[in-house]
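*Asks:* with the input below, show me the fold.
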Amino acid sequence: MVSERGLEVLRVIVQDYVASREPVGSKTIVDRYAFGVSAATIRNDMAQLEEEELIAAPHTSSGRIPTDKGYRVFVDQLSDLRPLSAAQKHAIETFLGSSVDLDDVLSRTVRLLSQLTSQVALLQYPTLSRTTIRHIEVVLLAPTRLLTVLITDGGRVEQRMVDLQREVDETLLDDLRSRLNSTLGGCPLAEAPTRLEHLGESFPPETAPLADAVARALMEQILAGRQDRFLMAGTGNLARTEKDFPGSIHPVLDAIEEQVVLLKLFSEMAHDGTGVAVSIGRENAQFGLAEASVLSSGYRSSSGELARLGVLGPTRMDYSNNMAAVRAVARYLSRLLGEG
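*Replies:* Coordinates of the predicted model:
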């Protein structure tokens, strides 16, 4: 059983090692922190931490570094996350507040989170099981070319070009646009393909092929939008921390290329009382990330769908700052999308 002082010793070992990448010795702890006890007492505390497998000696020296288990105990003790600075909060509001649509805000979010944490940022698109179609626009680009635009209640915009076998005029286009919105306006995405299958039947034989071509394009847009999508930014940060992966960084690079793996990991992570889930080192072994840590938090789209965002990096990371950043960005994103 680790004493309260022992947990404090673990905390400063984690903090010093994260900051310096150097093993931490008892003399360093006594010199830097006001524990009010001798170096011999701190060594005894460190011996107990080592016996509990919370710290380890990377080589024959007096210094110790945290183990995966030590990081886990440290994270579990973080009842209060360090708040973001006023400058960080302002950056979130300014950068995300100027987004033009859902794709833009999510792209900005993942880039911002990478900058705030210096880790690889990950973001899952909202699932679309409860998403409905807000509006469909059909734009004439050329006599035989159209642009279909599908807009959901969550703010997602999908576009697709449609090449036609015959020319079309604005009168026919107005009729097509009106029927599409009458048929699909407010329709759940899950039901839309079934309704589109029969769209051409309501048109005269000479214009039915046009309606069918547009219906096929819209079905492709809807089916593409229903797939799980993942955004990522900051993979270059891994190269800068390559020394923190004692084995090899290549399994981590392989794992982050497999979006299905990351989505499965996200889905299995349980959020704690801080609203952030943390999976550390060997806890990620089945996903090929035994030398990495993953932090995630949930956010909600305007239609109430839950998705996750987070960061991935080496186990030697600033958990307090990164957890606070992930939580703050997730909360702001939920608020921003809820206003949309």
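*Asks:* C-alpha from now on. contacts and neighbour counts both.
*Replies:* OK.
*Asks:* can you point me to the longest helix in this protein?
*Replies:* When the chain is parsed with DSSP state H, its longest helix is helix 319-338.
*Asks:* could I get the buried residue list for it?
*Replies:* By 16 or more other Cα atoms under 10 Å, the buried positions in helix 319-338 come out as 319-320, 322-334, 336-337.
*Asks:* how about residues contacting stretch 178-186?
*Replies:* With Cα atoms under 8 Å, 6 or more residues apart in numbering as the test, stretch 178-186 has contacts from 132, 133, 134, 135, 136, 192, 195.
*Asks:* from residue 259, how far off is residue 307?
*Replies:* To residue 259, residue 307 is 14 Å away according to Cα to Cα, to the nearest Å.
*Asks:* likewise residue 233?
*Replies:* 13 Å.
*Asks:* repeat that for residue 268.
*Replies:* To residue 259, residue 268 is 14 Å away according to Cα to Cα.
*Asks:* looking at the two now, which is surrounded by more residues?
*Replies:* residue 259 (17 against 11; other Cα atoms under 10 Å).
*Asks:* who touches the spatially closest residue to that one that is not a sequence neighbour in this structure?
*Replies:* Take residue 259 and drop its neighbours on the chain: the residue closest to it by Cα to Cα, 6 or more residues apart in numbering is residue 230, 6.7 Å away. Applying Cα under 8 Å, 6+ apart to residue 230 gives the contacts 122, 123, 124, 125, 259, 263.
*Asks:* here's the other one to compare against:
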Amino acid sequence: MAMIRIELENDRRRLPMYLAAAGVIAIVAALYGIDRQVGLLHVLNFDAVRQYTGSILQDSASTVAAEAGHGNAEAGDRSASVTQSADAPLSMTVAIESAPVSQGRSQPRVTRPAVAAATVVAQSPAESAASTPVTWWQTAQRMSRRLPRGTTVTRHVSHADGTFRLEGTSLSNQHDGLRQSVGMLHELGLQPTLTFWRAGTSASTPSFAIQGFAGSDAPRTPPQRASMHVDALVHLAQDHARTAGLLRLSTLRPTHETWSPGNTRVEQGLSAVGDRSQVAAFGMALASESQVRLTSFSTESIEGGLLRVTASIDVLLGKEPSR
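*Replies:* Okay, here's the model as predicted:
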């Protein structure tokens, strides 16, 4: 009886082990049956897993490269669109900067320059003409630069009608070079003439004079005024001379000329002394003056490296044109 009890107790203790073993066998059999239909155990093959993972990584790399190329194409399209817009009135500067490597693409950066606001001021024809620089009064000075070295020019004369005159001294052995320079002026269509003479004793240095026509940008008619004070022209010329720093001012006798029925042209001359910069400032001021017209401008070398300048201005007095 005791032996039977011991065997039963042993069987009771082994029962969980038997049940566990039976469960494992059942699970294995079930998996085997499923694998024959869907290949579950083949999926768990590690070689297949590695191949599958490699294909995923390759596809991902291809996708990233394609996206990068698409991004560069977009950047190129944007750059092209900006380049096409360069024909527009507003200029644009395009700078392509590479983005960090981690981003995998470049982005265009467009920089627009600062544009100052444009201000349009309406001007009357007289004001527009007066604001244009007039340079004819420097014609004689420009012509003297074409003469050969060693030639001394002592007097420059320029007129509003486009004619000019140079006077100076030149040694006899320099006359050929002076003739060649005058020939070059002739080729330019300036119609120059050259004259030599000897003043005083025969041992003195020969003098010369060159005259020609170089054209002019002076206004064709002087400004017109209904009335003007008799000394207005003198005071205006003196004010510009003093502002430029000129000294020894002297006025010339004014001239009156009938311009047209009811209109008289009045011309006033003034002379003064100063250095080259002061004389140039005086000429620039008169040439830019809108109330009068500069008609002649001449300079003559005197002692101490100074120049004596003589200038004439005119104005038209009479009936103003109807507006």
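*Asks:* where does the TM-score land?
*Replies:* For this chain pair, the superposition-based TM-score is 0.22 by TM-score structural alignment, normalised by the length of structure 2; 131 aligned residues with a Cα RMSD of 7.2 Å.
*Asks:* related to what we said a few turns ago, now the contacts of residue 230 of structure 1 in JSON lines, with distance to residue 161 of structure 1 and secondary structure?
*Replies:* Shown next, in JSON lines, are those (distance: Cα to Cα, whole Å; DSSP: H, G, I helix; E, B strand; the rest coil):
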{"residue": "122", "distance to residue 161 of structure 1": "30", "secondary structure": "strand"}
{"residue": "123", "distance to residue 161 of structure 1": "28", "secondary structure": "strand"}
{"residue": "124", "distance to residue 161 of structure 1": "26", "secondary structure": "strand"}
{"residue": "125", "distance to residue 161 of structure 1": "23", "secondary structure": "coil"}
{"residue": "259", "distance to residue 161 of structure 1": "27", "secondary structure": "helix"}
{"residue": "263", "distance to residue 161 of structure 1": "30", "secondary structure": "helix"}
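*Asks:* greatest separation within those residues: which pair is it?
*Replies:* 125 and 259 (12.0 Å; Cα to Cα).
*Asks:* what number of residues lie near the closest residue to residue 79 of structure 2 other than its chain neighbours?
*Replies:* Sequence neighbours aside, residue 108 is the residue nearest to residue 79 of structure 2 in space, at 6.8 Å (criterion: Cα to Cα, 6+ apart). Residues contacting residue 108 of structure 2 under the criterion other Cα under 10 Å number 19.
*Asks:* work out for me the element residue 108 of structure 2 sits within.
*Replies:* Using DSSP states H and E, residue 108 of structure 2 sits within strand 107-111.
*Asks:* what about the strands in the stretch 1-150 of structure 2?
*Replies:* Remark: strands assigned in the stretch 1-150 of structure 2 by DSSP state E, counting those that start in this stretch are 93-97, 107-111.
*Asks:* now do the first one against strand 107-111, angle only.
*Replies:* By that I understand strand 93-97 of structure 2. Orientation check (axes from the mean of the first three to the mean of the last three Cα atoms, to 10 degrees): strand 93-97 of structure 2 against strand 107-111 gives 150 degrees.
*Asks:* hey, where'd the strands end up in the stretch 51-200 of structure 1?
*Replies:* Ranges of strands in the stretch 51-200 of structure 1, per DSSP E, counting those that start in this stretch, are 55-56, 65-66, 120-124, 133-142, 145-152, 157-163.
*Asks:* format the ones you listed as a markdown table; extra columns: mean neighbour count.
*Replies:* Below are those laid out as a markdown table (neighbours: other Cα atoms under 10 Å):
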| stretch | mean neighbour count |
| --- | --- |
| strand 55-56 | 22 |
| strand 65-66 | 27 |
| strand 120-124 | 27 |
| strand 133-142 | 17 |
| strand 145-152 | 19 |
| strand 157-163 | 17 |
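*Asks:* can you add distance to residue 311 of structure 1 and give those strands back as TSV?
*Replies:* Formatted as TSV, the strands of the stretch 51-200 of structure 1 follow (distance: least, Cα to Cα, whole Å):
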stretch	distance to residue 311 of structure 1
strand 55-56	24
strand 65-66	20
strand 120-124	4
strand 133-142	31
strand 145-152	28
strand 157-163	26
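*Asks:* top helix in structure 2 by residue count?
*Replies:* With secondary structure taken from DSSP H, structure 2 has its longest helix at helix 46-84.
*Asks:* give the buried residues for that helix.
*Replies:* 68, 71, 72, 75, 76, 78, 79, 82.
*Asks:* which of those residues sits closest to residue 155 of structure 2?
*Replies:* Lowest distance from residue 155 of structure 2 to the buried residues of helix 46-84 of structure 2 (Cα to Cα) belongs to residue 82, with 60.0 Å.
*Asks:* which element follows the helix or strand hosting residue 269 of structure 2 toward the C-terminus?
*Replies:* Residue 269 of structure 2 belongs to strand 263-274 when assigned by DSSP H and E. Sequence-wise, the next helix or strand downstream of strand 263-274 of structure 2 (DSSP H and E) is helix 276-287.
*Asks:* for that next one, packing partners?
*Replies:* helix 232-244, strand 293-301, strand 307-318 (3 or more Cα pairs under 8 Å, 6 or more residues apart in numbering; DSSP states H and E).
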